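1. sharing a model that was predicted from the sequence below.
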Amino acid sequence: MKIAYPAPSLRLNRAFRRIAGRLIEFELLVTAGLLLASIIAALVIATGQTFPESVVLIGLTQAFLLLCFSMVLGLRDWNEDQILLPTATLLAGIGLVMIWRLAPGLRDFYGDIAHRHAVWTFVALTVLALVTFLPWRMHWLKHYRYSWLLLGLLLVGATMVFGIEQNGARLWLNLGLMQFQPVELLKILLVVYLATYLDDRRSLINTSYYLWGLRLPPLPYLVPMAIMWGLTVGMIIIQKDLGAALLFFSIFLAMLYVLTCQAWYVIAGLVAFVFGAAFLYPLFEYVQIRVDAWYDPWSDPLNRGYQMMEALYALAVGGYVGTGPGLGDPTTVPSSHTDFVFVAIGEELGMIGTLGVLACYMLIAVRGFQIALRTRDGFQQLLATGLTTAITIQALIITAGTINLIPLTGITLPFVSYSGSSLVVHFVMIGLLMRISATNKDPRVGS
């Protein structure tokens, strides 16, 4: 029996058609590259500052590999989402350019942050490729649920015991060659475990009874909300981490809402969080410092309110169109490369630049929730919801903090802030979302 193979020309035409099927992603990647190149050109003209050769080499390698990555995705023909990768890449590129812009003014305190951030960006993109291409099944995440829970608890315990306290919060572990922020990895572990727990108990949680006109699930299944509330309050007390506590609780409420479609769960959860924070306010000085600096930064302009006052002045100087790349003075704001990188963007690129950054996060939110709506698998639906919420709510929390809408928290701006662990974890989230979005998976490894 003879086996017929497609002619070489036919195979080549099929490959070209598959690559052309991802033309939207390819064009968006090229557009993002041109936009970043224009910002870099304006910076060089304005300041005379040049990229170190190592950073240029890493950046060009990343751009080339991203285009190759897009073409390989086309050849595989799993039909993954074409918007997530260019959007996340644009945000990461803006972050890299801003870190390079800020590096000269911060070198005496932080060393060569531009080179380190470029290396971490390369590592993050490599991990993204591994998550996307390695032949593993999504349900392996569900199968090893208790392993992820145990790892998460160990990370929290290690941070509580061995963590390094910075700016009043115990968030970092010193691993010798680098410092690692366990709360970043804990986000993924928490989302995976909650997706598994809620999906396994979907029918029971949706079995309800009425009390005072409110639809309630069986009492034992209200316990997870109580545990999550206790965990968030515990994080505030022990780790002094207001931002992560609010983020984790928001992730849980979003996933619970998707499962039950009961808005009162979200309302009740937020009310409980506010009451918990209000209870802790008079008991812990670091909570008072954050709230007082938010409520009236001008009452202590040389100490507690200094950082926020400088941030608000910088945004005012930026106005609608900004001072121009390289023409501002963003390093006058403390932590301008981490907590306040959004302010640095606002000063030099103006309201237009900050709205562009926020639009990128909103685009990730829209695509992520669309992926969750389209998938037929309950676990993957909850997983996509949790991952999308983790990215977008974190961006909203830190952005609101830097413009003084809420008390400032110590979390990073996803993809943009200087933080290697944050960058890697958020690209892992993008890789997982792309894998969930694939509508033409190989059944041997796709589900």
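-> Here it is on my side, so go on.
2. every contact and neighbour count from this point should use C-alpha atoms.
-> Will do.
3. where does Pro407 fall, helix, sheet strand or coil?
-> Secondary structure state of Pro407, per DSSP: H, G, I helix; E, B strand; the rest coil, is coil.
4. pasting the second one now:
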Amino acid sequence: MTSAPIPVSAKASGRTTELVLLLGALVLVAAAFLIVEAAQGQTLTWALAKYVAAFAALWGMAHLVVRYFAPYADPTLLPAVAALNGLGLVMIHRLDLGSERVDEVAKQAERTHNADQQLLWVFIGVIAFAATLILIRDHRTLSRYAYTLGLGGLIFLALPAVLPSSMSEINGSKIWIRTPLFNIQPGEFSKILIIIFTAAFLVSRRDLFTTAGRQFAGIDFPRARDLGPLIAAWVIAIGVLGFESDLGTSLLVFATVLTMLYIATERVSWLLLGVGLFVVGAVVAYQLFSHLQTRVHVWQDPFTDYEGSGYQIAQSLFGLATGGMFGTGLGSGRPNIVPFANTDFILTSFGEELGLVGIAALVMLYFIVVMRGLRTAVSVRDSFGKLLASGLAVTIAVQLFVVLGGVTKLIPLTGLTSPFLSYGGSSLLANFILLALLLRISNAAREPDVPKRRTPPPGVEAMDTRVVPRA
């Protein structure tokens, strides 16, 4: 008996749409480069063509990988990420040009060449993206190794804390592994491994988490013996917060796990308990660790120590105020005055030169990625894929909130970078892998329902979604 052939119209249409959108992103990035060069008074050279050609080649390669190894994947995910990454490259190049201009920097310094390094990281990221799509043909196989991956995530997360400061501390945060050749932030990879483990664990124990416990104020709270995963996530978050001075990763891990718990159980009690635990832990950590007290004091009033610890956030606020609604114009501001303008504060750089409208446009691109990721979670058939896609999409949303909240003084500074936009290697590489996993799940969700060539393996990865009545 022969199986019916897989229709080609759906995948051909999707990949054509993706290619057209990628060409639109290429035009946008090329135009942004030209505007920057004109505003900086630069003559057009082959160096500019290098960036545009490299951008086209790298994302064209990514498109070909998706076309052949995930032909039914969502056609909007890759172009949205490409646009974010390309605009980030434009801003990094713009900051390189301004680094040698006396009127744009607080003190004279040598010109930087971070855009060239960023292209190298994008190249490595595309390779990691391709390897993930090629090697992982079925996302459900990841659940087989959930405990191993979860253990690896915890080891990666804790490793900087046990290393000496000379090997792990940069700018006051012990979140790095420093080597003579490069620095790596293992926490960026830990978040993906922890999400995979959490998704598999929640699916395998879903009856446990949906069993009602005591009722208070009309809300069903879980039984005490069912709180293990939430307590574990809380301990990890507070440990990272205290010993590594990393508020960003702490918020990111805990918020993502808590959201996945809520998605799996649909019980508000998990959210209330989680937020309460985090508040209590944060208050205790604030009393114990002086570096947390410094961050909170700077957040409350950065101008009391303007020349010292408050300088960074104060300059960020000045830059955003200067940009106003429409900005000073791409290439016409002074974003280099803000420390870490191409990493932690790249959104401030965009806010100064593109204004509130430009920031809103970037947020919309992120919103597309998150929304399509959540739509993938709704569409995919297996419970593990639903929770995994939800976790991957939510972690991008939480990271964007934490970064945007930090540079606008909504919450204390965290040290996280904007996904796909900021300069850096670890974050970019990890997010390329995250994107590949989302596309792999999306491909499974959108693939025509035809007889499978092979029977899916039994276990957690093959479980279907079902409603469990409350006790």
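-> Now that the structure is in, tell me what you want to look at. Note that this is a predicted model, so its numbers are computed, not measured.
5. fetch the TM-score of the aligned pair.
-> The TM-score (TM-score structural alignment, normalised by the length of the first structure) is 0.91; 436 aligned residues with a CA RMSD of 2.6 Å.
6. which stretches of the stretch 201-350 of the first structure form strands?
-> Ranges of strands within the stretch 201-350 of the first structure are 209-211, 214-216, based on DSSP state E, counting those that start in this stretch.
7. mind putting these into a markdown table with mean neighbour count and distance to Ala158 of the first structure?
-> What follows is these, written out as a markdown table (neighbours: other CA atoms under 10 Å; distance: least, CA to CA, whole Å):
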| stretch | mean neighbour count | distance to Ala158 of the first structure |
| --- | --- | --- |
| strand 209-211 | 10 | 41 |
| strand 214-216 | 15 | 37 |
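8. gap between the nearest residue to Leu208 of the second structure once chain neighbours are set aside and Ile441 of the second structure?
-> With CA to CA, 6 or more residues apart in numbering as the measure, Asp226 is the residue that lies nearest to Leu208 of the second structure, at 6.9 Å, once sequence neighbours are left out. Here the criterion is CA to CA, to the nearest Å. By it, Asp226 of the second structure lies 29 Å from Ile441 of the second structure.
9. average distance between the host helix or strand of Ala31 of the second structure and the first structure?
-> Taking DSSP states H and E as the definition, one finds Ala31 of the second structure inside helix 9-39. The superposed helix 9-39 of the second structure is, by mean CA distance after the TM-score superposition for the first structure, a mean 2.1 Å from where its aligned residues fall in the first structure.
10. in that helix, what's buried?
-> The neighbour-count criterion (16 or more other CA atoms under 10 Å) identifies 11, 14-15, 17-19, 21-23, 25-26, 29-30, 32-37 as the buried residues of helix 9-39 of the second structure.
11. helix, strand or coil for the aligned partner of Leu202 of the second structure in the first structure?
-> With TM-score structural alignment as the criterion, the equivalent of Leu202 of the second structure in the first structure is Leu198. At Leu198 of the first structure, secondary structure determined by three-state DSSP is helix.
12. give me the neighbour count for Leu198 of the first structure.
-> 22 (other CA atoms under 10 Å).
13. just Thr132 of the second structure next, same as before
-> In terms of burial, Thr132 of the second structure registers 18 neighbours under the definition other CA under 10 Å.
14. again, but for Thr61 of the first structure
-> Thr61 of the first structure has 12 neighbouring residues, counting by other CA under 10 Å.
15. OK, contacts around it?
-> Thr61 of the first structure makes contact with no residue, according to CA atoms under 8 Å, 6 or more residues apart in numbering.
16. ok, now Met61 of the second structure?
-> Contact criterion CA under 8 Å, 6+ apart gives Val126 as the residues in contact with Met61 of the second structure.
17. from Val341 of the first structure, how far off is the aligned partner of Pro79 of the second structure in the first structure?
-> In the first structure, the residue matched to Pro79 of the second structure (TM-score structural alignment) is Pro86. From Pro86 of the first structure across to Val341 of the first structure, the span is 21 Å (CA to CA).
18. who has more neighbours, those two?
-> For Pro86 of the first structure against Val341, the residue with the higher neighbour count under other CA under 10 Å is Val341, and the figures read 28 against 23.
19. what lines up with that one in the second structure?
-> Using TM-score structural alignment, Val341 of the first structure lines up with Ile346 in the second structure.
20. I'd say its match and Ser422 touch.
-> Yes. Checked against CA atoms under 8 Å, the pair Ile346 of the second structure and Ser422 is within contact range at 6.2 Å.
21. return the distance of stretch 55-69 of the first structure from the chain's centre.
-> Relative to the chain's own centre, stretch 55-69 of the first structure is displaced by 22 Å; criterion: CA atoms, centre = their mean, to the nearest Å.
22. buried set for that stretch?
-> Going by neighbour count (16+ other CA under 10 Å), the buried part of stretch 55-69 of the first structure is 55, 58-59, 62-63, 65-67, 69.
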